[in-house]
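*Asks:* Quick check, what structure comes out for this input:
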Amino acid sequence: MSFSIPSPSAPSLSLPWQKGFAALGSDFYTELRPTPLPSPHWVGASHSVAQLLGLPEGWHQSEEALQALTGNQVFEGSTPLASVYSGHQFGVWAGQLGDGRAILLGELAGGHEIQLKGAGRTPYSRMGDGRAVLRSSIREFLCSEAMHGLGIPTSRALCITGSPGLVRREELETAAVVTRVAPSFVRFGHFEHFAANDQEEQLRTLADYVIDRYYPECRSPAATSPWGGNPYAALLHSVSERTAQLMAQWQAVGFCHGVMNTDNMSILGLTLDYGPFQFLDVFVPGHICNHSDHHGRYAYNRQPNIAYWNLFCLAQALLPLIEDQDTALAALESYKTVFPDAFMAQMRKKLGLTQAQQSSEALVEQLLQLLAQNAVDYTIFWRRLSHAVAQGQFEPVRDLFADRMTFDAWLLSYSELLALEDKALAADLMLNSNPKFVLRNHLGEQAIRAAKGGDFSELATLQRLLERPFDEHPGHEAYADFPPDWASSISISCSS
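*Replies:* All right, here's what the predicted structure looks like:
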């Protein structure tokens, strides 16, 4: 992506900042300025996020924007801060954590928080340098916008800026900053922090803030509900249901997060903190995308149960406010029904089925077993099936299976259910539910390699495809093809 050279006529970014999270007080954060980087330059930007924020036309031509979104100066009216939280990491209590390399610039009047990731050391960096590298920043930028294109709740990414400044990881790499956007970056770990430190007043302040800002309906839950008008139990219930819906969408699209620690779980049910993520290539239910996850805690097929485990940790943190263990458990209970129901609803859409039937559940289970047994590419299968239903030609789908006899038996059962649907509507539903393009690891790696050489055009092309992943995009079939052999050697870990 190319950007115009800043000109004296570029608009000044006078943004409507408001207090938001900062109004909670100093128990919740530390005010600090980002640490500057030398000679910043633009790497990429999302103009749809810019529109969401109400930024003026030509915002990316502004030297002020470049400097401020790299952390080299502070927008007028912004009060940068890093928040404190705690959490469980890989199932073990890690104690105090916090924004170790993320600095919140503030909240805009439209209700969007803006955060710089990689803007330097904070009091919560522990042994880290507070920086992010170009490699991981490109992955986060692209995946944030890719998930949004897929219709999955997520934080967004306004832009990436780069710098020749060096950062040491496994090797020396150049630094970068991602500007992240979300209604809130509050995590399960924020609540765990105050509960673990017996700071009930702060815990209540935080819960009241989240309820009043994002879950106002929890102030008047039905008296007949299992939590009998308790707003904190109602909050837990709402977060559980949002999280269940999110997990259903992750599983349906084949997304692996890779590091589902409680401090990476959004209180709003957003996909948050893109580190060692991956979209499945071959369908392997036990796939582990994070090479730091030596025991497979965050394998693809374990994500729904891990989400419930994390919600249980949130319930323990909220217990001083809920005041009754049975009430807290009742607030969690719906996760066990909402997730499977939401997952099956997603899978029926992928199959073009509008009617919820018991036979469709068996059909999905059989299909997932077939995909695993035949090592079938997950995204390509679903897209080919969508076109097969539209065109009545299933041979390209059969070609994906070594065991064609078993697939043909499944196809016969599927055809019987499909016969109950309007074929044209079913095909349309499938083509809008099964993406042609996802952010495969090798595609991200190709964009990263080009960007390291100063060429951001591959990033821009990939971004454009991922923003509209259900469109055909003629001429870009290579981006929807099988991964090359070298893709399996890409190692993604928590290091960035």
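
*Asks:* going forward, measure contacts and count neighbours with C-alpha atoms only.
*Replies:* Noted.

*Asks:* Please, where are all the helices along the stretch 251-400 of the chain?
*Replies:* Ranges of helices in the stretch 251-400 of the chain, per DSSP state H, counting those that start in this stretch, are 303-322, 325-333, 335-351, 358-373, 378-391, 395-398.

*Asks:* Let's see this one next, to set against the first:
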Amino acid sequence: MSETAREIARETAQEAPTVDLGLSWKAAFQTLGPAFFTLLRPTPLPEPYWVGHSEPAARALGLPPDWRTDAALAAFTGNAAIAGTQALATVYSGHQFGVWAGQLGDGRAILLGQTAGGQEVQLKGAGRTPYSRMGDGRAVLRSSIREFLCSEAMHALGVPTTRALCVTGSPQPVRRESLESAAVVTRFAPSFIRFGHFEHFAAAGRDDELRQLADFVIERFYPECRSDTRLGGNAYANFLRAVSERTADMVAHWQALGFCHGVMNTDNMSILGLTIDYGPFQFLDGFNPAHICNHSDSSGRYAFNQQPNVAYWNLFCLGQALMPLIGDEAQARAALGAYPERFAPAFEARMRAKLGLVDAQPGDAALADGLLRLLATEQTDWSIFWRRFAHWRAGAALAPVRELFIDATAFDAWLLSFDARAAQDGAAPEAALAANPAYVLRNHLAQTAIEQSQRGDHSGVQTLLALLQTPYQEQPGRQAFADFPPDWASTLEISCSS
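*Replies:* Sure, this is the predicted structure:
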């Protein structure tokens, strides 16, 4: 054990009370052995309080209706152990902003265990771990509210994602750009394993652990790769292919929703094709394909229109890590080829749905691309355009759509082509409403709820959560949440510390 690990073990060695939350737990990641993690307890926080909670997430975890007790507050802040769990932090490595960063790991996230229902539960912001490097292992209220809300919002939008059960806060000060207060997000997913977990062992030449990890993931999440006869029946090549396909589906969904992740490092890429690690994310306001949502991203590596290519690059890093197992470069390249093969039709299908079309026809991609060029030229508000367009498809007036364009004649010309294409389709036009949300988590909405919470009033978090949990339904009296962003929204800067 390193000196850092010994120091952290001493910090967290105090005996914590144990509470029973009514959940059954089973060993999962722990079965891999000590090469993959460090056992440790969360570091307690003083005077914890509830900030926000998701009842749908609680039901998904199997918690009882009256789960929000004092015992649960202590457990989900890291102040009490949960009966049946064995907390740990995992080790991984990765490429950050395209540069090899070496060993990383769960620097502020602690895995409690896996429920009998198959969900791993983590506390993010629960204190230092041996992988915190120079960090304090804490999360602040601001970033915790953003991750909590966006996790649940993305789930409601149908995007593959990690989930969030709750946020708890504490008055303990935490230094970021300024002095803020601490918070903990309880999040869950079938697995938090990332591309970087594989890169870690591959970079160190530890092929036995690499194979053990791959077998662990294949057995639990990709068993079909053992019997897949494609790629010469190579299970590890088929595994890379399956991850490539899931990643393509996820990113196609991001692009159709106008979602910017902001920091697509390989250690932030889920091996299950889930959206993970909500930091400097943003839903587009005006449509600028080159929009950079991360203030720390000075080169624009993770700009909105770069996301599909970056995901492909990250998959190549995963493929390189898996080469000792795949053994055949041609099979690895064929596996990676599944990404572009999958992404293009997946994105085209989502754009067709946004347009209220069903039957795929030649020229659909060009039709959608022509519209995207129009939106980019005028930087038309992404979400408002698509929702108004969906209403027009369902029978509303066209005028609210046309008024979004300074040069409506260009839109009218495109509309003639669209009308001719739509006349050949068998779709119910109102189907577009199910593909274009009325509400997304814009930065200014999150910021308003955060500032309210920082003043001690957490009702705005719950109000916004309730809205985002039914994003495709119009909610009376909530029009302001679907309106254009205020001028001050353009001054918000979200960075990797957010």
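
*Asks:* Drop the TM-score for these two in here.
*Replies:* Once the chains are laid over each other, their TM-score by TM-score structural alignment, normalised by the length of structure 1 reads 0.96; 480 aligned residues with a CA RMSD of 0.9 Å.

*Asks:* Could you export the helices of the stretch 251-400 of structure 1 to CSV, including columns for distance to Tyr29 of structure 1 and mean neighbour count?
*Replies:* Converted to CSV, those look like this (distance: least, CA to CA, whole Å; neighbours: other CA atoms under 10 Å):
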stretch, distance to Tyr29 of structure 1, mean neighbour count
helix 303-322, 19, 21
helix 325-333, 28, 19
helix 335-351, 31, 20
helix 358-373, 45, 15
helix 378-391, 42, 20
helix 395-398, 53, 15
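
*Asks:* May I see the ones you listed arranged in JSON lines, with distance to Asp481 of structure 1 as well?
*Replies:* Shown next, in JSON lines, are the helices of the stretch 251-400 of structure 1 (distance: least, CA to CA, whole Å):
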{"stretch": "helix 303-322", "distance to Asp481 of structure 1": "27"}
{"stretch": "helix 325-333", "distance to Asp481 of structure 1": "41"}
{"stretch": "helix 335-351", "distance to Asp481 of structure 1": "19"}
{"stretch": "helix 358-373", "distance to Asp481 of structure 1": "17"}
{"stretch": "helix 378-391", "distance to Asp481 of structure 1": "8"}
{"stretch": "helix 395-398", "distance to Asp481 of structure 1": "13"}
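
*Asks:* Between the ones you listed, which one is closest to Ala146 of structure 1.
*Replies:* The minimum distance between Ala146 of structure 1 and those falls on helix 378-391, with 14.2 Å, by CA to CA.

*Asks:* Contacts for the closest one, please.
*Replies:* The list of residues contacting helix 378-391 of structure 1 from outside it, by CA atoms under 8 Å, 6 or more residues apart in numbering, reads 253-254, 280-283, 350-351, 371, 393-394, 396-397, 400, 423-424, 426-428, 430-431, 434-438, 480-482.

*Asks:* so who does Pro340 of structure 2 touch?
*Replies:* Neighbouring residues of Pro340 of structure 2 by CA under 8 Å, 6+ apart: Ala248.

*Asks:* ignore the last one, Leu443 of structure 1
*Replies:* Applying CA under 8 Å, 6+ apart, the residues near Leu443 of structure 1 are Leu462, Tyr479.

*Asks:* three-state assignment of Phe188 of structure 2?
*Replies:* Following DSSP: H, G, I helix; E, B strand; the rest coil, we place Phe188 of structure 2 in the strand state.

*Asks:* Okay, and Ser163 of structure 1 sits in which element?
*Replies:* Assignment of secondary structure by DSSP states H and E places Ser163 of structure 1 within strand 156-168.

*Asks:* packing partners for that strand?
*Replies:* On a contact count with 3 or more CA pairs under 8 Å, 6 or more residues apart in numbering; DSSP states H and E, strand 156-168 of structure 1 meets strand 41-45, helix 47-53, helix 134-149, strand 172-182.

*Asks:* cutoff 10 Å now
*Replies:* With contacts defined as 3 or more CA pairs under 10 Å, 6 or more residues apart in numbering; DSSP states H and E, the secondary structure elements packing on strand 156-168 of structure 1 are strand 41-45, helix 47-53, helix 63-68, strand 113-117, strand 132-133, helix 134-149, strand 172-182.

*Asks:* Gly444 of structure 1: which of the ones you listed is closest?
*Replies:* Ranked by CA to CA, the member of those that lies closest to Gly444 of structure 1 is helix 134-149, at 6.4 Å.

*Asks:* Map Tyr339 of structure 2 onto structure 1.
*Replies:* With TM-score structural alignment as the criterion, Tyr339 of structure 2 lines up with Tyr335 in structure 1.

*Asks:* Please read the previous query as pertaining to Glu152 of structure 2.
*Replies:* Residue-level alignment of Glu152 of structure 2 against structure 1, with TM-score structural alignment as criterion, gives Glu145.
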